[in-house]
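S.K.: Structure here, sequence nowhere to be found:
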């Protein structure tokens, strides 16, 4: 998916300055207890489904939208996993952004996992024992999904 119009409009005003954005991460599990991952086109890494919320969009709804847009999988959000301010990022074009990430545990209810947009090159289901290399944050999100606690993690 291309850069959302609201971000392009903001960039016209602020240039490459740091932009604070709401983001979501979805840990999607299927009936075989596998985790849904996408291989990013920009860096070739496998990752959980992530994305930026649209203005006024509810976080869980945005996470489910991102899952469908990126993978063709229809999912349901089960619970909040973690809320975390991520570090700043600088993109190849010089844009800087920092995300407040809200991660959800979700389960797949329909759809076939497939590359459904132009951001990914592959989509797949992985057992927890056979995950490709992931970031520390993504590994923590998956651990939270399997933790026996109802409350969300947040930094204190």
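M.R.: Here it is on my side, so go on. Since we're looking at a predicted model, the values are computed, not measured.
S.K.: Only C-alpha atoms from now on, for both contacts and neighbour counts.
M.R.: Fine.
S.K.: Helix or strand: which one has the spatially most central residue of the chain?
M.R.: Here the mean C-alpha position of the chain is nearest to the C-alpha of residue 50 (C-alpha atoms, centre = their mean), at a distance of 1.4 Å. If you go by DSSP states H and E, residue 50 is part of strand 49-52.
S.K.: ok, and what's touching that strand?
M.R.: Residues outside strand 49-52 that contact it (C-alpha atoms under 8 Å, 6 or more residues apart in numbering) are 21-27, 36-38, 62-63, 66-67, 70.
S.K.: Narrow those to those in strands?
M.R.: Counting by DSSP state E, the contacts of strand 49-52 place 21-27, 36-38 in strands.
S.K.: what helix or strand does residue 107 sit in?
M.R.: Per DSSP H and E: residue 107 is located in strand 96-110.
S.K.: before we move on, the earlier item: list just the nearest of the ones in strands among the contacts of strand 49-52 to residue 143.
M.R.: Using C-alpha to C-alpha, residue 27 comes nearest to residue 143 of the ones in strands among the contacts of strand 49-52, at 10.0 Å.
S.K.: In contact with that closest one, which residues?
M.R.: 35-36, 48-49, 103-106, 141-142, 145.
S.K.: just residue 33 next, same as before
M.R.: By C-alpha under 8 Å, 6+ apart, the neighbours of residue 33 are residue 127.
S.K.: In addition, the following structure is provided for comparison:
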């Protein structure tokens, strides 16, 4: 998916300076307790479904949109499980960003998992005890936190 227009507009003013962006992560579970993952087109790593919120977009609405756009799965966003701040990222073109992440536990309600846009090369359901080796540790933490959640969000981690 192309860079959102609002980011291109900011980049026109700020160049490659560090920008702060709100991001969302989905821990989507099916009825068998498997988690939905996508293999990223940009780096080939498997991970949870993530996205950037549009200006003014409600987090749960934006996350449900991202899940459907990227995987074809319709999910019900159940509750917030954690908030965290990622390390600054530098992209190949020199742009820098840092993300505030809101992770939600979600439930699959319809649809077949499939590659639905150009952000992923594969999409699938995985047993939580048999995750791909390429899944980053920060996403494993988000998954563990969501699975253990009692509905009270974790607000920071080291």
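M.R.: Ah, there it is. All of these numbers come straight from a predicted model, not from anything done at the bench.
S.K.: TM-score them against each other, please.
M.R.: TM-score of the superposed chains, computed with TM-score structural alignment, normalised by the length of the first structure, equals 0.97; 156 aligned residues with a C-alpha RMSD of 1.0 Å.
S.K.: Which of the ones in strands among the contacts of strand 49-52 of the first structure has the largest number of neighbours?
M.R.: Neighbour tally across those (other C-alpha atoms under 10 Å): the maximum, 31 neighbours, falls on residue 26.
S.K.: pretty sure that one is in contact with residue 107, am I right?
M.R.: No: if you go by C-alpha atoms under 8 Å, residue 26 of the first structure and residue 107 don't touch, sitting 9.4 Å apart.
S.K.: Thought residue 104 was touching residue 23 of the second structure, still the case?
M.R.: No: applying C-alpha under 8 Å, one finds residue 23 of the second structure not in contact with residue 104, separated by 11.2 Å.
S.K.: can you list the contacts of residue 27 of the first structure in CSV and add distance to residue 2 of the first structure?
M.R.: What follows is the contacts of residue 27 of the first structure, written out as CSV (distance: C-alpha to C-alpha, whole Å):
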residue, distance to residue 2 of the first structure
35, 25
36, 22
48, 19
49, 16
103, 22
104, 23
105, 26
106, 25
141, 26
142, 27
145, 29
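S.K.: quick check, nearest of those residues to residue 7 of the first structure?
M.R.: residue 49 (19.8 Å).
S.K.: how much space between the equivalent of the closest one over in the second structure and residue 38 of the second structure?
M.R.: By TM-score structural alignment, residue 49 of the first structure lines up with residue 49 in the second structure. Distance from residue 49 of the second structure to residue 38 of the second structure, counting by C-alpha to C-alpha, to the nearest Å: 6 Å.
S.K.: Check residue 16 of the second structure too.
M.R.: Distance of residue 16 of the second structure to residue 38 of the second structure, computed by C-alpha to C-alpha: 28 Å.
S.K.: likewise residue 110 of the second structure?
M.R.: 17 Å.
S.K.: Check residue 128 of the second structure too.
M.R.: 14 Å.
S.K.: Over to residue 2 of the second structure?
M.R.: Relative to residue 38 of the second structure, residue 2 of the second structure is positioned 17 Å away (C-alpha to C-alpha).
S.K.: next one: residue 143 of the second structure
M.R.: Where residue 38 of the second structure is concerned, residue 143 of the second structure sits at a distance of 14 Å (C-alpha to C-alpha).
S.K.: One more: residue 121 of the second structure?
M.R.: Applying C-alpha to C-alpha, the value for residue 121 of the second structure to residue 38 of the second structure is 8 Å.
S.K.: what ranges do the helices span in the first structure?
M.R.: Remark: helices assigned in the first structure by DSSP state H are 5-14, 59-71, 136-146.
S.K.: okay, those, which one's buried deepest?
M.R.: When these are scored by mean count of other C-alpha atoms under 10 Å, the highest mean neighbour count falls to helix 59-71 (a mean of 22).
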